[in-house]
Structure formats: C-alpha cells, structure tokens
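Q: What follows is a predicted structure for the sequence shown.
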Amino acid sequence: MDLFSRSWTALRAAVAELPDEDFERPSGCTGWLVRDLVCHLVLDAQDVLITLVTPAATEPTRDAVTYWHVADTPPTGEDPLDALIPRLAAAYGEPRLLKFHLDDVGSAAGRAAELADPGGRVSTRDEVLTVGDYLSVYVLEWTLHHLDLIAHLPSAAEPPAATLAAARASLEEIAGAPFPASFSDKDALLVGTGRRPPTGAEDAALGGLAARLPLVLG
C-alpha cells in the first residue's frame, strides 16, 4: 500500500511540475506525446476507483504477477483505445486542465487505495485479485509510466528509488529470472520492457534472458 502511494504521489507531482511546453514533447510511449500519456493516467486513475468499488466474493484468479499479459510485439497505436487517447488529450486544449483533472481524479484514487482493505477482493478485466495484489500491479504501472513521462525530459524528477526497486522485482517475477546485478533498476525496467534496446555489453550480460525480451506488458 505504501509503495502504491509513493509511486502515484511521485508521478502526479512530476506531472504537476511540468511547464506547459513539455506537454507537446514526445513521451516514452510510442506515438504518444506527454499530454497523451497524462490523459492515459487520468483513465488509469478512473480504473483504480472503479475497481476498488467493485468487490468480488469468489477466490482470486490472478495475482500481481499473473495479472499481466505478455504480448509478442509492442503496441502500434492502432488499438481503438490507444488511438482514442490522443484525441481525448487534444480536447483538453490547455495543459492546466489536464493537470487539474489528473490531480482531482488522481487524489481520489490515492485516498481510495489508502482506505481499502489489502485482503479484500476486487474484480477487473473479468478477473479477481486481492486489493493488495491489484495495487501492486499499479506500482509497476505507475513506475513505468513515470519513466515514460520523463523519457525526453532530462531535468524532470525520476521515480523514487524504492518504487524502482519494487517494479524491477515485479518484472523479474514476470520474466521468471533476475536481471544482471550490473543493471540499475531503471535500466532493467527500460531494457526489460523494450523501452530502449540493450547495449552490446548489456546484451552479453543478459545471456539466455535476452531471448525472452522485451516483455510487452498489457
């Protein structure tokens, strides 16, 4: 629960501190500007709110690792929802309106997570998870998107070290193998999810794991 709060608070703070001109810069998500990514975060916050008030009475069908679907290829932007995001983001017109909406809905999502019972069960995507596992999913989600947000903004604040480490641990569980100790947590996340290609030295250090990368999470 603490890691969820820390990752989400840091991400929202990074968005709040962006100057308007940075909203038109590219993000780390292929085909999306920073404003598009921020719009996606608004929808993510809505999903958190919806899921936390959708209790389930059955046993969990997924956990924080098995929740993720690992695709063979990265998204192209042709998925209907992916294609809708830039149009929604453009409709805001001004960055301050996007910032306001993210702060408004995002604060509510953060409060709802703090009030939730970690052992409770919720339903999302036709699956059942404990609240604790569901929020752990978002530690990885928020941390990756924080890296996406600042991909071309070198002066912006990075995710907290604790959430980078937790996100790396989650990705290693999904991969079924650890990343080399020579990889920083940030580099493990970027290379592991295909956000940047490995260098020659990194590829050699990955060994057999290289054949399983990138892990395209959905």
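A: Ah, there it is. Remember, predicted model here, so these are calculated numbers, not experimental data. Numbering: from 1, shown residues only.
Q: For the rest of this, base every contact and every neighbour count on C-alpha atoms.
A: OK.
Q: Tell me where this protein has helices.
A: 2-16, 34-52, 80-92, 95-115, 131-149, 161-175, 185-192, 200-206 (DSSP state H).
Q: most tightly surrounded among those?
A: When you average the neighbours per residue for each of those (mean count of other Cα atoms under 10 Å), helix 131-149 leads with a mean of 24.
Q: Tell me the spacing between Ser7 and Asp63.
A: 19 Å (Cα to Cα, to the nearest Å).
Q: one more structure, for comparison:
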Amino acid sequence: MHDSLRLLTTAYRDVAAVLGALTPAEGFEPTGCAGWTPVDLGFHMLSDARRALVALNTPADGPADTDAVDYWTAWRPPEPGDEAELWSTRIAASVHGGLPGISARYAETSAAALVAAGRVAPDDLVGTQGRVLTVADFLSTLTVEAAVHHLDLVLRLDRPGPAAGPLGEVRRVLEGLLGSPLPARWDDATAARRGTGRESLTAEDRAELGGAAAGFPLFG
C-alpha cells in the first residue's frame, strides 16, 4: 500500500468509527463548521466520499493541471452569499435517515472508495471539480478534507480526533501553501485549526509569522 492510500485509509476509517459511535444526542451538537451539526457535517463528508468514488472510477486525460497543494488555492473560507450551500446541505442531510443512516452510508461509501483507490496506480490521472490530478495527489486532498472535518466533528465531543498521519499531511499542505514552515510550537491539530481559520491567530503567532500572517487562513 503506497503512502497516499495508507493515509486516506486511516483518515476514512477513523471518521467512519467516530460517526458510527455517536449517540443521537451528540448528532445535534455544534461542530467546527458554523451552523452545522454532526448530522450535517456527516452528510457533507458522505458527499465527498461519493465524489471520491466517482473520480477514482473515471480516468482523465493528461496532463495534470494541479497538485495536492495547489488544489487548495481555490478553497477559501465562506464569504457572504455562501449561506445557500450551507442550508442546502442541512436540508439534504435531514432526509437521509438522521445520524444512523448517514454514518452507515459513509462507512460503506468510504470503504468502496478505498477499494477503488487500491485498483489504480499512484501516477494515474483522475478528474474532479474541473481539475486533473494524479491519484496520489487526489488521495492527499481527500485525506486533508477528512482530517480537517474530523477535527470539526469532535470539537464539542469526547471522541478521538484524527490520527497523526492524516494531521501531518494537513500540515504538509498548509506549509506548501504558505511557502515556509508553520510555527514549530504548534502541534499538528493547532496547525490545522489555525491554518484553516478555525482558530484565530494570536498576537504571538502574528509576530512570529510576520508578513506571512496576512495570508491566513491558507484555505477554509
């Protein structure tokens, strides 16, 4: 198993385990995505796993036009007018059988995506969201998405967070976007939260980052 698949396997299985263990009451706690509960966020992650399954079964013509770092330059924090997408996710989530239905579908869909990922080579090309990437780079984007949302999911819950491997991949991508290392005193979870705007930079952070602080959040 190559590294990108190993990391995604860890990320997807960990998210599936947390979603499957949540109680109905926990399904309505706040998450790190403003306005979304674990039910809403679980549906969003289910949609991403479905997108992965489609992309991995749809070879693309080359050359690749983006990589695991550049992919994220198109994703910025929500801006005014983005509320429609947040509401549409909530509405869609509400008709999918609640948390049990969503967690079951996520488990089977993410598992199928991992099988599909194991049947293609890391340097094969796939298309997603109008871009072409190698499989290895695509799997990295999925790992980053899953790890960041795993952090969101457990924000108010006494549940395990993402594993070290997927969080390390988030840090690698954030540092690639920044063009320099993040503060060494940040652990990888802090790097993920601050790098994506889920936590504000402190005065100490801004002093250490200097002019680079203006580029935060690096994606959202």
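A: Nice, thanks for sending it over. Values in this document were obtained by computation on a predicted structure and should not be read as measured data.
Q: follow-up on the earlier one: export the helices of structure 1 to TSV and tack on distance to Leu213 of structure 1?
A: Converted to TSV, the helices of structure 1 look like this (distance: least, Cα to Cα, whole Å):
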stretch	distance to Leu213 of structure 1
helix 2-16	25
helix 34-52	24
helix 80-92	23
helix 95-115	32
helix 131-149	16
helix 161-175	9
helix 185-192	6
helix 200-206	10
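Q: Nearest approach to Leu215 of structure 1 belongs to which of these?
A: Leu215 of structure 1 lies closest to helix 185-192 among the helices of structure 1, at 6.0 Å (Cα to Cα).
Q: start and end residues in structure 2 for that closest one, please.
A: The aligned range for helix 185-192 of structure 1 in structure 2 is 188-195, by TM-score structural alignment.
Q: Mean deviation, that stretch versus structure 1?
A: With mean Cα distance after the TM-score superposition for structure 1, stretch 188-195 of structure 2 departs from structure 1 by a mean of 0.8 Å once superposed.
Q: In contact with the closest residue to Val70 of structure 1 other than its chain neighbours, which residues are there?
A: Distances taken as Cα to Cα, 6 or more residues apart in numbering put Leu217 closest to Val70 of structure 1, at 4.8 Å, once the chain neighbours are dropped. Neighbouring residues of Leu217 of structure 1 by Cα atoms under 8 Å, 6 or more residues apart in numbering: Trp68, His69, Val70, Ala71, Thr193.
Q: Gly130 of structure 2 versus the residue nearest the centre of structure 2, what's the distance?
A: Residue closest to the average C-alpha location in structure 2 (Cα atoms, centre = their mean): Glu145, at 1.1 Å. Using Cα to Cα, we find Glu145 of structure 2 at a distance of 17 Å from Gly130 of structure 2.
Q: What's the match for the residue nearest to the centre of structure 2 in structure 1?
A: Match for Glu145 of structure 2 (TM-score structural alignment): Glu141.
Q: Please give me every residue in contact with its match.
A: Counted by Cα under 8 Å, 6+ apart, Glu141 of structure 1 has zero contacts.
Q: Next one: it from Ala205 of structure 1, what distance?
A: 26 Å.
Q: Cross-check the contact I'm expecting between Thr143 of structure 1 and Ser7.
A: Yes: checked against Cα atoms under 8 Å, the pair Thr143 of structure 1 and Ser7 is within contact range at 6.3 Å.
Q: Overlap in contacts, the two.
A: Pro159, Thr163.
Q: so what corresponds to Asp61 of structure 2 in structure 1?
A: With TM-score structural alignment as the criterion, Asp61 of structure 2 pairs with Ala57.
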